[in-house]
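Participant: the following block contains a protein sequence and its predicted model.
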Amino acid sequence: VTLDSLRTWEGLFDACCVYEEWTDSLTPDIESDGKAFFAHDYHFDYFQVGIESLGTSFFDGDDISFNSTFARVWQPYARAAISGGLWLGGGYATDPLRTGEVVASVGSSASVLYYTNEVIRADNTSEIVEFDIMPVPTFAGGEKMVMQRGAGICTVKSTPEKEQAAIRFLKWLTDPERNSQFAVSTGYMPVVQEAYDSYLPQCIEKLTDQRYVELYRAYIETQRDYLFYKAPQTDSYLQLEDAFESNVRKHLSAARNSFIESGDESSAALDRLIADSYEQFKKGV
C-alpha cells in the first residue's frame, strides 16, 4: 500500500481490507482478531460530500436521497467495515490513534490539537510516531471536494456599545495577518483569501512541530485544488446527522458480527451482508 493509493476512497478502503487480513494473519491461532486501519470522525460527511462530489444531490428536500450514487458510495465503505478494517467505535478517531488501534483517520483540521507523537498500546508499550497528513480522499472520477464547517461566532442583542465592541472584535480577529497567526496556532484555516495569498505561507515557514507543518502543507493543496461544500441550513440537519451517525455504526457493527459468526468469509457472503446492511440502514434513518 502506498501513500498515493490513499488519496482515493477506493484505495483507502482497499487498504482497510488488506490491513485487517494482514494483522489477522499475525496470530493464526486466534480467529478474526484483525485490526481496523482507518477511522472517520464524520461518517455523515463522508456520504454527503462523496455523493455531492459525484454530481448527485445527497438531499431530497429535508430527507436523504437513497439513489444509485449513494449505493456506490456505500459499497467500498461497507466492505471495509464488515471486513473489520474500518473503525466503528464511538468517540473521535484521535482516541484509537493514540493507542494504535487504527493508523489512519479523517477528521477536522483542529483535531491536530489532539494528536500525540507517542502511541501507548494496551500492554503499556509505546513508540514515537510521525504523521503524514494529506487532503481528504476523493472518489475516482469525482470532483475534489471537502466539507467546510467549523466553529462560528455570533452576537446577541445588547446595548449599542456592546454590540459595537463585538463587531470591532470580529474585525480584529479576522484581520488577515492576525487571523493567519491565530489559525496556525489552533489548526484552523484562515477565513479570508488575503491570508492565503500574503500571510499564511510566512506563518507556515515559522512552524517547527512536524504535525502542523504537514497539516498546513495539506491545507495549501486543499485550498488550491478542492471545491468547498457547505451543508444546507435546515432545522432538521442536526437531528438527521445524529440519527445517521448512530444508525450507520449500529447496522454495520451488526453485519460485522454476523460475518464473524457465520464463519463464511467468501466474497458472496460479504456481498450479501453489504446489500442487507444497506437495506436495513435505509429503513432506520
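Facilitator: Nice, I can see it.

Participant: for the rest of this, base every contact and every neighbour count on C-alpha atoms.
Facilitator: Will do.

Participant: got the contact list for Asp14?
Facilitator: Counting by CA atoms under 8 Å, 6 or more residues apart in numbering, Asp14 touches Pro76, Ala80.

Participant: and the helix or strand hosting it, which residues are buried?
Facilitator: Taking DSSP states H and E as the criterion, Asp14 maps to helix 9-25. Of the residues in helix 9-25, 9-21, 23-24 count as buried by neighbour count, 16 or more other CA atoms under 10 Å.

Participant: now swap in stretch 102-117 and tell me
Facilitator: Val102, Val103, Ala104, Ser105, Val106, Gly107, Ser108, Ala110, Ser111, Val112, Tyr115, Thr116.

Participant: and which of the buried residues of helix 9-25 is nearest Leu227?
Facilitator: Trp9 (16.7 Å; CA to CA).

Participant: any idea how far the closest one lies from Val136?
Facilitator: Going from Trp9 to Val136 by CA to CA, to the nearest Å gives 9 Å.

Participant: ok, Phe47 next?
Facilitator: 13 Å.

Participant: higher neighbour count, the two?
Facilitator: Val136 (20 against 17; other CA atoms under 10 Å).

Participant: and that one, which of the three is it?
Facilitator: Taking DSSP: H, G, I helix; E, B strand; the rest coil as the rule, one finds Val136 in the coil state.

Participant: adding another structure so you can compare the two:
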Amino acid sequence: MKRNILLVSLVVLIALLIVGGYKIFNGKKEPLNPSRPITITVWHYYNGNTKDKFDALINKFNETIGVERGIVVEAKSHGDVNQLANVVYDAANKTIGSQVMPDIFAAYPDNAYRTNKLCGLVELEQYFSQDELKEFRKEFLEEGRFGADQKLRILPIAKSTEILYLNKTYWDKFSEETGASLDDLNNWEGIVRTSEKYKNYSGRAFLSIDGNANYMLSASMQLGTEFYTYSGDRAKLNFSKDIAHKIWENYYIPYLKGYFIKSGRFSSDDAKTGTVLAYTGSTAGAAYFPKQVAFSEKEVYPIDIITLPYPHYENGKPYAIQQGAGMCITKSDKAHEYASALFLKWFTEPEQNIDFAVSTSYFPVKNESLVKNKILPLVDKTEVSNEAIKKSINTTLDMLDTHILYGNRPFDGSYDMRALLENNLFNFVQKDLEKLEARVATGEERSKVIESLISEENFNRWYQQFSQEVEKIMSK
C-alpha cells in the first residue's frame, strides 16, 4: 500500500516538474524560453490618454509576466482606425514600401475579413478553451467570428458604443424657456422636433451625427430589418424604400432645414464652438467632450455635460452599434502565436481590463467585469482627464440592460460598403446644401428651395443613386 502511494506521489511530482519547468503546450513542450525572450509587435489606433494607458499596461506586462515567460511586447499607434486598416492591408498584401505584418493588430471585422484572405489570421480556438471563451460577453465575442467556418479570429479587448452627448449648461436654459424635455431625446422623431424648436429659439443647429454608417445600420435594425441578408461570404442589400424614406425624413431633411449640422472633422468640434448643442458619438471619445464653449476668442464659457442613451425610432427597437476594434493574431510560428495569445489573455483579465476601461471610457469585455458594483467604485476613485468619461460609463452600463448591441457580419465587399454608408447620404446632403445656398444667392426664396430639395423626386433620385453604388460594390 505504501509502495503504491509512493509510486503515485512520484508520478505526480514528475508531472508537476514537467509542467512547472517546461510547460506542456497542446501536448508539446511550451514554445517560450525566458532565457531567450521573443518580441511581440502590436499595432493599434489609440491616441492621447487611451494610448498612454495602453502603453502603461504593456509596461506592466513586460515587467511581470513578460519577464517570467520570455515575452517583450512592443506597441505602435497608426493614427486612427482608417489609417491602421490601410497600413495593415498594405502589409498583408506586401505592397511595395509596406511594413512587415505585426503579431497582433487591432481591427474591425470588415478589415480583419479582407486581411484574413491575404495572409491568414489565427483561429483563436487553438489558444483559448471553451471555458475561457464563455467568460466573454456573448455579442462581443460573436462579432469576431467570420468566414464559412465561423471561427473566432478577433478577440474583443475593449468595447464602446454610441451615446448622445448634451451641453447641459445651455440645455437647461433652453429647456426652462421653451419647455423642451429630455424625454424627447430618447427617439429620433423627438430629436427632430426638439431640433426644430432649438433652431427657432437660437438660430443654431441642435445636433451633429458623428457616425453616419452607424446611423444607417442601427436605424435599419431599429425599424425591423437588417441592412443585409447573408449567404456564406456574400451578402445582398436588404434596404427597403420605406426604411430609406424614414431615414431621409430624420436625417436628410433635418440637415437641409438647418436642424442638424456637421462642419468639423468630429462632432465634438462642433460642440466646442457652440455650433451644436448635442451630438451622437462614441463612448470611447468621451474625453473629447468640450469643457467649455468658445463662440469666439473673447466669448468662452464653461459648460457641464449630460450623457443619454443612443436614440431609437419611436416605434422601433433600441439597437445601438457595438464598437471598439478587437485584436487579431497574424499566423506565424507557435512561439509568437502563443505569446500573443498569452498577452491578450492577460489584458482581458478583470484587473487589467477594468483598469483600462475606467481610464479611457471603453468598457471591459468579460461578464464578471461588466458589473456596476465592480466598475463604478473604481470609476469614482479614478482620476480622469474629463468628467464626461465617468458619465459615459454610467450611461453605457445602463444601455447594456436596455439596448441591443449590434455589429454586422463582414462579407466580400463589406469594407467598401462601410465607406459607402459613411459618405453617401452625408455627401448628398452637403451637395444639396451647396445648391441651396447657390440658389438663394441668385434670389430664390430659401423655404421654397428647401421644399424642392426635400421632395419625393429628390428622395427617389438619391435612393436610385445609392442602390446603383451598392450594386457596383456587391457585384465585384
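Facilitator: Now that the structure is in, tell me what you want to look at. Not measured: the values here are computed from a predicted model.

Participant: any chance of the buried residues of stretch 102-117 of structure 1 in CSV with distance to Gly84 of structure 1 as columns?
Facilitator: Formatted as CSV, these follow (distance: CA to CA, whole Å):
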residue, distance to Gly84 of structure 1
Val102, 11
Val103, 14
Ala104, 14
Ser105, 15
Val106, 17
Gly107, 20
Ser108, 23
Ala110, 27
Ser111, 24
Val112, 26
Tyr115, 23
Thr116, 25
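
Participant: looking at these, which are in strands?
Facilitator: Ala104, Ser105, Val106 (DSSP state E).

Participant: what is the aligned counterpart of Trp346 of structure 2 in structure 1?
Facilitator: Correspondence of Trp346 of structure 2 to structure 1, assessed by TM-score structural alignment: Trp172.

Participant: with structure 2 overlaid, report how far the host helix or strand of its match is off on average.
Facilitator: Using DSSP H and E, Trp172 of structure 1 sits within helix 160-173. Superposing on structure 2 places helix 160-173 of structure 1 at an average distance of 1.3 Å from its equivalents, by mean CA distance after the TM-score superposition for structure 1.

Participant: residues contacting that helix, please?
Facilitator: Residues contacting helix 160-173 of structure 1 (CA under 8 Å, 6+ apart): Thr155, Val156, Lys157, Arg178, Asn179.

Participant: whichever helix or strand comes after that helix vs structure 2 - mean distance after superposition?
Facilitator: As assigned by DSSP H and E, the chain's next helix or strand after helix 160-173 of structure 1 is helix 176-186. Taking mean CA distance after the TM-score superposition for structure 1, the mean distance separating helix 176-186 of structure 1 from the aligned residues in structure 2 is 1.4 Å.

Participant: and helix 176-186 of structure 1, what does it pack against?
Facilitator: Judged by 3 or more CA pairs under 8 Å, 6 or more residues apart in numbering; DSSP states H and E, the packing partners of helix 176-186 of structure 1 are helix 200-205.

Participant: could you tell me where the helix it packs on falls in structure 2?
Facilitator: Aligned using TM-score structural alignment, helix 200-205 of structure 1 spans residues 375-380 in structure 2.

Participant: quick one: buried residues of the matching stretch?
Facilitator: Going by 16+ other CA under 10 Å, stretch 375-380 of structure 2 has these buried residues: Ile375, Leu376, Val379.

Participant: what do we get in structure 2 for Met68 of structure 1?
Facilitator: If you look again at residue 68 of structure 1, you'll see it is Ser, not Met. Under the alignment (TM-score structural alignment), Ser68 of structure 1 maps onto Asp242 of structure 2.

Participant: wait, I meant Val102 of structure 1
Facilitator: Using TM-score structural alignment, the equivalent of Val102 of structure 1 in structure 2 is Val276.

Participant: what is the neighbour count of the nearest residue to its match once chain neighbours are set aside?
Facilitator: Distances taken as CA to CA, 6 or more residues apart in numbering place Phe206 nearest to Val276 of structure 2, at 4.8 Å, with adjacent residues excluded. For Phe206 of structure 2, the neighbour count with other CA under 10 Å is 27.

Participant: what's near enough to touch Phe206 of structure 2?
Facilitator: Here Phe206 of structure 2 is in contact with Thr194, Ser195, Glu196, Tyr198, Lys199, Tyr259, Phe260, Ile261, Thr275, Val276, Leu277, Ala278 (CA under 8 Å, 6+ apart).

Participant: same question, Trp87 of structure 1
Facilitator: Trp87 of structure 1 neighbours (CA under 8 Å, 6+ apart): Ala36, Phe37, Phe38, Ala39, His40, Ala81, Val102.
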